[in-house]
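J.: Only the shape, not the letters, is given here:
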């Protein structure tokens, strides 16, 4: 009988920006002959099936295949209708409920291993779900941590004890001094008021978020490898602090990436009808929420540019009445949709720049297409990503000083920044140079990310004999 095929369980943090890159890594592993079972929460699993217009699983055991990756789900402990954008509440719930549910799932998969001649030997879990690692060790499975954020963000969280020791923050993670600092040369400057654990929701949840990060840091030491969706040449300062991190990015895939919302299929045809290098693409990811007044200012600003624009206004971020008002204000040059096939949009010849929240996935996707950024971060790691774009790589501009304080950013300020960005030839040249670096990392010929992905594959394969 042939040796069992390698089988990996992949488990992301239950947010869109974490699910997508781990799914992209899963597709890469499948292409190398590794079986992958992808574990979403029930809530997110149902969102993904609905976006794909799938009403029921492919098989009786609840498994749905997505481009060759098997998808299953377990509960997160929250009831239908509870606020899953409250990160402290979500993390507290899944930390209590999911370990037991994961053990049950592993037992079921182990019972069926003979039927598929595949032995479950590895779990690759999000570094923010490091409660998985002691469960895996107890069950005799090997574990790798997946960091879907920058190496700089990984470094910042790991170095929290040093920040406390050096008086940057107090023991509660709150700023003890005002201003910016860098963990290492070449890393982005960080404002002490914009550290990720203090920008993850309301102040009442901040103590839990900090403790959650510290517990994840401790459990991550059980992982045999840390795999990151980044490019080592783009983050030399952070890589100097953590040289053993395996950068395998930018992770991009032409297969389904488990979107929580249905993508508007008309975007491609609309882009085809626009002049090359003319479209302002606007998208703020899966969490950002603006009030109506700010949405109006942005809509009027985009109209004032006299440029075509494509704006993704997430279905859960604005009422239909608000969206219709934005469409009216957009006029004939603007197109407002619910959710975009973003990788297609950013790669399109008509796209000129990206007005973005600066999530790490969006940052890499824009970077690999050589696009200048207009940065409008919302929470957690997005402020650090803006630091890379504006201060280190210098491939973009910040929208306005008021955006991090809740101050309304006016239409003229936004319009002026769009025009400034698109009129800056040096920013565009630097963006194109970084595009070549990012693409080179995954190209043939022994590039950094391809070598590291091969190391991950070899690591997983080495445990099946």
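T.: Everything's here; your move. Everything numeric here is computed off the predicted structure, so don't read it as measured data.

J.: contacts, neighbours, all on C-alpha from now
T.: Noted.

J.: and residue 110, what does it touch?
T.: 119-120 (CA atoms under 8 Å, 6 or more residues apart in numbering).

J.: How much space separates it from residue 15?
T.: 27 Å (CA to CA, to the nearest Å).

J.: Start from the N-terminal end of the stretch 1-150 of the chain and give the helices.
T.: Under the criterion DSSP state H, counting those that start in this stretch, the stretch 1-150 of the chain contains helices at 16-31, 42-51, 87-111, 113-116, 132-138.

J.: let's bring in a second one:
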């Protein structure tokens, strides 16, 4: 009975099982827990067994569901399509079992927040009569484009450009999500992002990991079509409002981190002198692109910290490159990105424009060079350069490669001169607005309180 008095309600949060989706949902979980709710984060059996996460606190606990591949996770599936299909079957069954388990406890589930990629979780939640909210990890702009395509309001293939969408700048084909810009690319993933809206009209609320002033016009346009609110940015509180005690990391990392090498090197460099290069957890650059990037970084003459994920990527580096850079550059397999982005030595983030990386940079006032690869990244890059004006987008040649001279040019534009100063000023403005959004009484904070009131009153 005492537990019931402590917690206002019990929320079950179900992320898609990849790092870029676990991070924002986990941070949202901690934000809810700070407001007196009991939170259960349901990760897959495979992630739980391999990463053995500790329970973060009494108010955020870890539980599991199955994706159908308990021994090997995604790598065990024969195809993307097979993984998504099996996860729907196994996930629906085990999610229902999890809700049933808590039904007879002192804290039954009151609300399910599900990653919109797992659209089937809504049907499970509604089968138990629960309040259910879809959590979208990408920008309002990208989500709105997918919404319009799903409902036939934006016809494919796009036959004429530029494309005019309410609340957005005019978009060329290269500014659209890659599934639209390149017809037939990764059809299983394209179906998944469109399926986010297959039943979203039945969700009680749509939560988006952005903040209102960052995308106010798009948010206003999208909210006319669905009950949507902004609740971001979902960074650890230490980097924003610092209202949540000991919240200085994402807590559940799927990659092994050794941050001492990175931070020790970074701490020896002058303020604003380092270019940080990272393309996230999924991008895989072609051999030729890795070589051009390597020589472009060296030609720029700035210090650089380059994250290259694994041995396969490392083997793409030009022969003798690592030995020849000396202390001018550091190449690592992974890095503590938030600590890097907030370090005084950092001057620029050379990024793939994935949304988590982009919103981290915006929230930490770091200007960018963006080299989008796929999915939402081309649209994010468009906003970085032309709407938020905090960076520059590289230009590809006729072979689809960004050459070393272009890489050097873009880095120097951000790191030096008047345009670089303007980008840094704009970045500081967006950081201030990010902090304002999550601080007490800010737009995102009010939206979270309103969301909670819908199933606690």
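T.: Everything's here; your move. All values derive from a computational prediction rather than experimental measurement.

J.: what's the TM-score here?
T.: Once superposed, chain against chain, the TM-score is 0.86 (TM-score structural alignment, normalised by the length of structure 2); 433 aligned residues with a CA RMSD of 2.8 Å.

J.: Among the helices of the stretch 1-150 of structure 1, show me which one is buried the most.
T.: helix 16-31 (a mean of 22; mean count of other CA atoms under 10 Å).

J.: That helix vs structure 2 - mean distance after superposition?
T.: Superposed on structure 2, helix 16-31 of structure 1 shows a mean distance to its aligned partners of 0.9 Å (mean CA distance after the TM-score superposition for structure 1).

J.: what is the orientation angle of that helix with helix 42-51?
T.: Per axes from the mean of the first three to the mean of the last three CA atoms, to 10 degrees, the angle that helix 16-31 of structure 1 makes with helix 42-51 is 70 degrees.

J.: Please name every helix or strand in contact with the biggest strand by length in structure 1.
T.: Assignment by DSSP state E gives strand 118-126 as the longest strand of structure 1. On a contact count with 3 or more CA pairs under 8 Å, 6 or more residues apart in numbering; DSSP states H and E, strand 118-126 of structure 1 meets strand 5-11, helix 87-111, helix 132-138, strand 142-147.

J.: which non-adjacent residue is nearest the spatially most central residue of structure 2?
T.: For structure 2, residue 356 is the residue whose C-alpha lies nearest the centre (CA atoms, centre = their mean; 2.9 Å). Setting aside the residues directly before and after it, residue 356 of structure 2 is nearest to residue 20 in space (CA to CA, 6 or more residues apart in numbering), at 6.6 Å.

J.: The residue mapped onto that neighbour from structure 1: what's it in contact with?
T.: Alignment note: residue 20 of structure 2 maps to residue 17 in structure 1; criterion TM-score structural alignment. Listed by CA under 8 Å, 6+ apart, the contact set of residue 17 of structure 1 reads 148, 285-286, 359-361.

J.: Residue 447 of structure 1 too?
T.: 440-441.

J.: Trace it over to structure 2, please.
T.: That one, residue 447 of structure 1, aligns with residue 442 by TM-score structural alignment.

J.: quick revisit: need the helices of the stretch 1-150 of structure 1 in a markdown table (columns: distance to residue 170 of structure 1).
T.: Converted to a markdown table, the helices of the stretch 1-150 of structure 1 look like this (distance: least, CA to CA, whole Å):
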| stretch | distance to residue 170 of structure 1 |
| --- | --- |
| helix 16-31 | 29 |
| helix 42-51 | 35 |
| helix 87-111 | 20 |
| helix 113-116 | 49 |
| helix 132-138 | 29 |
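
J.: The alignment partner in structure 1 of residue 202 of structure 2: how many residues sit nearby?
T.: Here residue 202 of structure 2 is matched to residue 222 in structure 1, going by TM-score structural alignment. Using other CA atoms under 10 Å, residue 222 of structure 1 has 18 other residues around it.

J.: can you confirm residue 222 of structure 1 is in a helix?
T.: No. Residue 222 of structure 1: not assigned to a helix; according to DSSP: H, G, I helix; E, B strand; the rest coil it is coil.

J.: Tell me which of the helices of the stretch 1-150 of structure 1 approaches residue 399 of structure 1 most closely.
T.: Closest approach to residue 399 of structure 1 among the helices of the stretch 1-150 of structure 1 is made by helix 16-31 (22.1 Å; CA to CA).

J.: Residue 370 of structure 1 -> structure 2?
T.: In structure 2, residue 370 of structure 1 lands on residue 365 (TM-score structural alignment).

J.: and its match, how many neighbours?
T.: By other CA under 10 Å, the residues close to residue 365 of structure 2 number 25.

J.: now the strands: where do they sit in the stretch 151-300 of structure 1?
T.: 180-181, 190-191, 226-228, 246-247, 279-283 (DSSP state E, counting those that start in this stretch).

J.: returning to what we had before: which part of structure 2 lines up with the longest strand of structure 1?
T.: Mapping strand 118-126 of structure 1 onto structure 2 (TM-score structural alignment) gives residues 107-115.

J.: Just the element for the residue nearest to the centre of structure 2, please.
T.: helix 355-363 (DSSP states H and E).

J.: Enumerate every residue touching residue 73 of structure 1.
T.: Counted by CA under 8 Å, 6+ apart, residue 73 of structure 1 has contacts 39-42, 45.

J.: does residue 302 of structure 1 really touch residue 311, like I thought?
T.: No. With contact defined as CA atoms under 8 Å, residue 302 of structure 1 does not reach residue 311; the gap is 9.5 Å.

J.: shared neighbours, the two?
T.: Common neighbours of residue 302 of structure 1 and residue 311, using CA under 8 Å, 6+ apart, are residue 334.

J.: neighbour-wise, which of the two wins?
T.: Neighbour tally, residue 302 of structure 1 and residue 311, criterion other CA under 10 Å: the higher count belongs to residue 302, 27 against 23.

J.: if I look at that one, how far off is residue 269 of structure 1?
T.: 21 Å.

J.: Over to residue 280 of structure 1?
T.: As judged by CA to CA, residue 280 of structure 1 and residue 269 of structure 1 stand 16 Å apart.
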